[in-house]
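J.: Structure here, sequence nowhere to be found:
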């Protein structure tokens, strides 16, 4: 991460991770299809990526499945991720610094709804499953229409202005903090545990 961006994330003024969690809690309270999401078990993180700037990535959802996975005859588990409260996270919602904050506040709210909608109704660390097998169901356009419908029906205009993390404007003097994204990875379990798992 460039030094300038790193400095901005370390200087505490507006905690974007906490602010996004607060906004997500209100969204999930209002939108029936998102009522299963426990935001206290979701980590809200920030990431910086030159590729994200190029391909117009604003945010990402990282499911955190529990249990073991068999990969090439060996068993692996996913590294544990914790929320700010110390709870084991079921998901990570990561937002691109600074690209996400170049959007208009209402667009930021819709991106937040989009990422929350990827969370399984079972809240089990898996992505929402569709019959097509795709994260976006029949297609990205269809998925975006669902997000827009939920946003327009359940989230009144100017709701986004109640949350500084969604409404703040970027400027030179802005000082923010936030949880840095640390992407989890699969690690092989000990040899003796491999035998038990098999």
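T.: The structure has been received and is ready for your questions. Quantities reported herein were computed from a predicted structural model and do not represent experimental measurements.
J.: contacts, neighbours, all on C-alpha from now
T.: Noted.
J.: count of residues packed around the closest residue in space to residue 194 that isn't next to it in sequence?
T.: Using C-alpha to C-alpha, 6 or more residues apart in numbering and skipping the chain neighbours, the partner closest in space to residue 194 is residue 75 (6.1 Å). Neighbour count of residue 75, defined by other C-alpha atoms under 10 Å: 21.
J.: Would you verify that residue 75 is located in a strand?
T.: Yes. Under DSSP: H, G, I helix; E, B strand; the rest coil, residue 75 falls within a strand.
J.: what about versus this one:
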């Protein structure tokens, strides 16, 4: 990611009313023939419903109350195949360790592309692989949601939660990590006063499609890691040279 091509990419991507977030259909069967005469306005808004669910999870789970969903961009990426196995979801931090905007590697500073939606800067991109994620069992879907949200730093500074030791992302045991997520899911579901907020997860992609006349969601480019230090140093050198002249 340090080539000339990446240096020409924008350091910021912005979406607003004039340039809205790009929406795409989620295709349960992978065929675009089923899109004929389907109005997107009446389709199931996966990202909107998932954002509402995540906000509810953050409000009700003590360990996740630091998450502020208006600064988390919820998106999806299309499944590459029909297998149930593979990527289910991921959370992408838009900052480095301790929330730093740049990180130095050798003589060069690097920055993750900054994302802005309606003027608000995003700190994380939460991405679900669809329709694969929707076709998992209900409980596994909720565990995946908690799993990804738990990765968000307790300081909500754009960095990931870091555990002590060698395995900083999932602690020393991924199984124990997932077991803890299952416990959080159990507590969340117990006597939940508004089960409608997660009811959609009880349906697979085909059922949601048929019941709502389609499924849509936002798809954005994966944030790129771009060099900024070298370009800045060269610009400063050129400016100094012109002043000397």
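T.: It's in. Since the structure is predicted, the reported quantities are computational estimates derived from the model, not experimental observations.
J.: just to revisit the earlier point, residues contacting the residue nearest to residue 194 of structure 1?
T.: With contact taken as C-alpha atoms under 8 Å, 6 or more residues apart in numbering, residue 75 of structure 1 is in contact with 68-69, 188-189, 194, 197.
J.: Can you select the buried ones among those residues for me in PyMOL?
T.: Buried residues within the contacts of residue 75 of structure 1, by 16 or more other C-alpha atoms under 10 Å, are selected in PyMOL with:
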select buried, resi 68+69+188
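J.: In structure 2, what residue corresponds to the residue nearest to residue 194 of structure 1?
T.: Taking TM-score structural alignment, the alignment pairs residue 75 of structure 1 with residue 109 from structure 2.
J.: what does residue 39 of structure 1 give?
T.: Per TM-score structural alignment, residue 39 of structure 1 is aligned with residue 69.
J.: Distance of that match relative to residue 51 of structure 2?
T.: In this view, residue 69 of structure 2 and residue 51 of structure 2 are 7 Å apart by C-alpha to C-alpha, to the nearest Å.
J.: and if you look at residue 73 of structure 2?
T.: Distance, residue 73 of structure 2 to residue 51 of structure 2, using C-alpha to C-alpha: 8 Å.
J.: what does residue 221 of structure 2 give?
T.: Distance from residue 221 of structure 2 to residue 51 of structure 2, counting by C-alpha to C-alpha: 19 Å.
J.: Show me which of those two is the more surrounded one.
T.: Remark: of residue 221 of structure 2 and residue 51, residue 51 carries more neighbours, 18 against 9, as counted by other C-alpha under 10 Å.
J.: what's the helix or strand for that one?
T.: In this assignment (DSSP states H and E), residue 51 of structure 2 forms part of helix 46-60.
J.: list the helices and strands that helix packs on?
T.: Contact partners of helix 46-60 of structure 2 among helices and strands, from 3 or more C-alpha pairs under 8 Å, 6 or more residues apart in numbering; DSSP states H and E: strand 72-78, strand 215-218.
J.: Make JSON lines out of these and add mean neighbour count and distance to residue 127 of structure 2.
T.: JSON lines is the format used below for the helices and strands packed on helix 46-60 of structure 2 (neighbours: other C-alpha atoms under 10 Å; distance: least, C-alpha to C-alpha, whole Å):
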{"stretch": "strand 72-78", "mean neighbour count": "22", "distance to residue 127 of structure 2": "5"}
{"stretch": "strand 215-218", "mean neighbour count": "22", "distance to residue 127 of structure 2": "9"}
